[in-house]
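K.L.:
Next come a sequence and a model predicted from it.
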Amino acid sequence: MSKSKRERTDYPGVYGTPHPTRKHGIRADLYIEITYRLDGKKKWEGLGWTSQNMTPLKASKILHDLKEAHRTGKGLRTVAEQREVAAAEAKEREVAKQQAERDATTFQEFWTDCYLPLQGEKSARSRATEASLWKLWIAPQLAEISLLKLVPFHLEKVKQEMIRAGKSPKTIKYAMGVVSQVWGLALRDGYVSAPFPGLQVKLPQKDNQRQRFLTPAEAMLLLKVLAERSPTSHDMAVISLFSGMRFGEIASLEWQDIDFPDGRILIRDTKTSQNRYVFLTSEITKVLRNRHSGQRSGLIFTSRTGGKVDRISKAYSRTADDLFNEGVADSRQRVCFHTLRHTYASWLVQKGVDLYSVKELMGHADFKMTTRYSHLAPEGLRRKAKVLEGSLEEKAEVWTGVLKGSC
């Protein structure tokens, strides 16, 4: 505002500039300013309007405090500095308030507000499984516990309840994995800072590795029935059986991933987060050629709505049950889609393929996952073990000759 419009007030160093139109009560609204000398120079600072609860008396007190700071060398010397400090303090209070709210966040609140909204990329089946585990086992024990107060004891309660209900070690491990994912997100976003308490909870162990794989005759029968019931399921099964690809990897395949001239398929965004190649066999090539009509892009397999196939078809599950699963209670012995991947690896080992090559073809992140197939090559192992046969006899003959020569 123009200096010419400033008017002195009853307080030294305090001025008011009337607003040309706006009233405060029956008088014009005044913009209050103070003036003082700072480092030998005259300085003006605006404090606010009387309609904003600023008065000449308040301004006079502020001016007095500033002059006292100038005289003693203690305290803030300008209104601008005071405002900066006030803003910083307000920000600190807001940060402290937000942190206090985070510290009080319960597992239920974080699950609903932070975790669930980020799970859209998971398959519908995975989301349904997590929702069921949350409702039945996790929420009853953890929902009202604040994240900061979560300790191994709470997770032990989840585990014990699931054990009492007869849940399998695999299901219990899955539930703990969900809690671990929630904790990881909370750790990333600053709600917690400690390692996951579940690391101190010993989970029940059971060998859940699938033992069942198909013989060539069984595989032929399965493919024959699938071809009649569901051509799409048949084609996906052929690809898995002759490449070891997981269902999700096959469902994600696009035409640009297929290199017919080079005989390779690029698998992107795998379970181990590493791209890899598998190789076209005549069986896979035939399936893909039959489905190919010149496309250069787009999904190879699509759902009825044209989107990505997000679950194993009922036709496949019914066929596997009809042919192989009647009366089979042990999940390790039941035939499912993953049995095709297991069959691929088993056949490779039976044909004499070394385990390292099997690991690379399967895309295993850990060699331990591959060694489970070593028992399928007993003859090869037996032959390798026998290379030492007769070693002691050979040594005995050598030593006998040495002793005779020394006599």
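P.N.:
Received, thanks.

K.L.:
hey, let's count contacts and neighbours off CA atoms from now on
P.N.:
OK.

K.L.:
Between the two ends of stretch 362-380, how far is it?
P.N.:
Across its full length, stretch 362-380 reaches 21 Å between end residues, using CA to CA, to the nearest Å.

K.L.:
can you list the residues that contact that stretch?
P.N.:
244-245, 272, 276, 345-346, 349-350, 352, 355-356, 358-359 (CA atoms under 8 Å, 6 or more residues apart in numbering).

K.L.:
For the lengthiest helix in the chain, what is the distance to the chain centroid?
P.N.:
In the chain, taking DSSP state H as the definition, the longest helix is helix 79-103. Chain-centre distance of helix 79-103: 33 Å, with CA atoms, centre = their mean, to the nearest Å.

K.L.:
thinking again about what came up before, tell me which of the contacts of stretch 362-380 is nearest to Q205?
P.N.:
Ranked by distance to Q205 (CA to CA), the contacts of stretch 362-380 are led by T272 at 23.0 Å.

K.L.:
Now the closest one: closest residue in space that isn't a chain neighbour?
P.N.:
A365 (6.3 Å; CA to CA, 6 or more residues apart in numbering).

K.L.:
In a strand, the one you found, correct?
P.N.:
No. In this structure, A365 is coil, not part of a strand, as judged by DSSP: H, G, I helix; E, B strand; the rest coil.

K.L.:
For burial, what's the neighbour tally of it?
P.N.:
When neighbours are counted by other CA atoms under 10 Å, A365 registers 14.

K.L.:
How about Q211?
P.N.:
Around Q211 there are 17 residues (other CA under 10 Å).

K.L.:
A28 against W49, yeah?
P.N.:
No. Here A28 does not reach W49: they are 10.3 Å apart, not a contact under CA atoms under 8 Å.

K.L.:
Can you classify E144 as helix, strand or coil?
P.N.:
Applying three-state DSSP: E144 is coil.

K.L.:
where's the residue sitting nearest the centre point of the chain, which helix or strand?
P.N.:
Geometric centre of the chain, nearest residue: Q181, 6.5 Å, by CA atoms, centre = their mean. Assigned by DSSP states H and E, Q181 belongs to helix 169-188.

K.L.:
Would you mind listing the buried residues in that helix?
P.N.:
By neighbour count on 16 or more other CA atoms under 10 Å, the buried set for helix 169-188 is P169, I172, A175, M176, V178, V179, S180, V182, W183, G184, L185, A186.

K.L.:
And the next helix or strand past that helix?
P.N.:
Next along the chain after helix 169-188, taking DSSP H and E as the criterion, comes helix 216-229.

K.L.:
I'd like to know which elements that following helix is packed against.
P.N.:
Packing partners of helix 216-229 (3 or more CA pairs under 8 Å, 6 or more residues apart in numbering; DSSP states H and E): helix 231-243, helix 314-320.

K.L.:
Structure two is appended below for comparative analysis:
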Amino acid sequence: MLWKEAVIRFMREKQNKDQTNEISIFKYLDPYFGHMYVDEIRRMHIDDIIQQRLKEGVSNATINRLLQKLRAVLNKAHKEWEVKCDPPFVKLLKEPKKRVRWLTENEAYRLIQALPAHTADMVVFSLETGLRESNVTLLRWDQINLSERVVFIEGDDILKSEQAFVVPLSEKAVDVLKRQIGKHTERVFTYKGNPVRRANTKMFKSICKEIGLEDFRWHDLRHTWATWHVNRGTPLEVLQELGGWSDYKMVKRYAHFSHQHLHKYVNSTQNQISTNFPTLAKFG
């Protein structure tokens, strides 16, 4: 099977609603693999791509997205399509430790007030659901059940989740959706009648800067949602399900925001110490 044939079949079977990222990655890979069969791809070819991307000043995280897509195509050809090939081991590059930037409620309020209405609605919806940017901007009406107050998020490796999951909607999230009714037949969030494609725009970044939100990007709304949940006592295993994380380690980074649940275990030893060591009882 030619690499080009594998790419076409991969995209046809995945049927992602927005293939912009995939197309960009495969266009970049075409000069390297466009003339090759999948069984001809070796580790040295992949190393060449990595070195070239590093020379171009691309981050490790961006290179890893490319490597993940490359690996996905080769593995699918080998395991599912039974193409005779032996895919090389694709090792991802080390990435910086994930930062957690989040807003206070006051900061969130100031941001919402400063934004135009259509963007403010998307911010409120993100803070209420914890959904990623693409999950919000590409949201369709057929994914929503207002009577049951849920949103169905489809599995998509671009959106970092292979499994579909259900997101329950709060009162505020439902209010946001109701305000969008009638604006477009298919897509939920629009601007001047046209579906929104991006939210982390220059306008959004400019307004963040104007109101003093330094080092803040759209994805940090998801961090904010998760942090608020933990601060209010939501167990991490529940947060994992609400956020659609497949890896518990992704949720653990929010653990340090919660400590109230530990106090009951610390205090459980107090009576025992007071009984066994009466002289300590007077110190409370």
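P.N.:
That came through fine. As the structure is a prediction and not an experimental result, all values here were calculated from the model.

K.L.:
ok so, going back, quick one: the longest helix of the first structure to helix 169-188, angle?
P.N.:
170 degrees (axes from the mean of the first three to the mean of the last three CA atoms, to 10 degrees).

K.L.:
who touches helix 79-103 of the first structure?
P.N.:
Under CA under 8 Å, 6+ apart, the answer for helix 79-103 of the first structure is E45, L47, L66, L76, S146, L147, L148, Y191.

K.L.:
who wins for most neighbours among these?
P.N.:
L147 (23 neighbours).

K.L.:
quick one, what contacts the counterpart of that one in the second structure?
P.N.:
In the second structure, L147 of the first structure lines up with V38, judged by TM-score structural alignment. By CA under 8 Å, 6+ apart, V38 of the second structure lies in contact with M1, L2, W3, A6, L74, C85.

K.L.:
Looking at those, which is nearest D215 of the second structure?
P.N.:
Among these, and counting by CA to CA, the member closest to D215 of the second structure is L74, at 37.1 Å.

K.L.:
Please list all residues in contact with V151 of the second structure.
P.N.:
Q143, I144, N145, V166, V167, P168, L169.

K.L.:
do that again at 7 Å, thanks
P.N.:
Q143, I144, N145, V166, V167, P168 (CA atoms under 7 Å, 6 or more residues apart in numbering).

K.L.:
Am I right that it is in a strand?
P.N.:
Yes. Counting by three-state DSSP, V151 of the second structure is part of a strand.

K.L.:
nearest spatial neighbour of it, skipping sequence neighbours?
P.N.:
I144 (4.6 Å).

K.L.:
Tell me the counterpart of the one you found in the first structure.
P.N.:
Superposed on the first structure with TM-score structural alignment, I144 of the second structure falls opposite D257.

K.L.:
you'd agree that match is up against D269?
P.N.:
No. Contact between D257 of the first structure and D269 fails when scored by CA atoms under 7 Å: they sit 12.0 Å apart.

K.L.:
Quick check: which element contains the closest residue to L146 of the second structure other than its chain neighbours?
P.N.:
Ranked by CA to CA, 6+ apart and with sequence neighbours excluded, the top spatial neighbour of L146 of the second structure is V174, at 7.3 Å. Per DSSP H and E: V174 of the second structure is located in helix 171-180.

K.L.:
And that helix, what does it pack against?
P.N.:
Helix 171-180 of the second structure sits against helix 117-129, with contacts defined as 3 or more CA pairs under 7 Å, 6 or more residues apart in numbering; DSSP states H and E.

K.L.:
packing partners for the helix it packs on?
P.N.:
Counting by 3+ CA pairs under 7 Å, 6+ apart, helix 117-129 of the second structure packs on helix 171-180, helix 220-231.

K.L.:
again, only this time at 10 Å
P.N.:
Contacts defined by 3 or more CA pairs under 10 Å, 6 or more residues apart in numbering; DSSP states H and E place helix 117-129 of the second structure against helix 105-114, helix 133-137, strand 165-168, helix 171-180, strand 190-191, helix 202-210, helix 220-231.

K.L.:
with the first structure superposed, average distance for the fifth one?
P.N.:
After superposition onto the first structure, strand 190-191 of the second structure sits on average 4.7 Å from its aligned residues (mean CA distance after the TM-score superposition for the first structure).

K.L.:
So what's the gap between that strand and the chain middle?
P.N.:
22 Å.

K.L.:
cool, and stretch 69-82 of the second structure?
P.N.:
So, by CA atoms, centre = their mean, the centroid of stretch 69-82 of the second structure is 23 Å from its chain's centroid.

K.L.:
Can you check the distance spanned by that stretch, start to finish?
P.N.:
End to end - CA to CA - stretch 69-82 of the second structure spans 19 Å.

K.L.:
right, and I312 of the first structure touches F301 too?
P.N.:
No. When contacts are counted by CA atoms under 10 Å, I312 of the first structure is not listed as touching F301 (12.0 Å).

K.L.:
what about the two, which has more around it?
P.N.:
F301 (21 against 15).

K.L.:
what about that one, distance to I250 of the first structure?
P.N.:
In terms of CA to CA, F301 of the first structure sits 8 Å off from I250 of the first structure.

K.L.:
Could you do T319 of the first structure as well?
P.N.:
The value you get for T319 of the first structure to I250 of the first structure, if CA to CA is used, is 19 Å.

K.L.:
next one: R229 of the first structure
P.N.:
Distance from R229 of the first structure to I250 of the first structure, by CA to CA: 19 Å.

K.L.:
do the same with F110 of the first structure
P.N.:
Going from F110 of the first structure to I250 of the first structure by CA to CA gives 34 Å.

K.L.:
can you check L266 of the first structure too?
P.N.:
11 Å.

K.L.:
Same check on G405 of the first structure?
P.N.:
The value you get for G405 of the first structure to I250 of the first structure, if CA to CA is used, is 71 Å.

K.L.:
Looking at the two now, which is surrounded by more residues?
P.N.:
More neighbours surround I250 than the other of G405 of the first structure and I250, with 19 against 8 (other CA under 10 Å).

K.L.:
Would you confirm that the more buried one contacts I258?
P.N.:
No. The pair I250 of the first structure and I258 does not pass the contact test of CA under 10 Å, sitting 11.6 Å apart.
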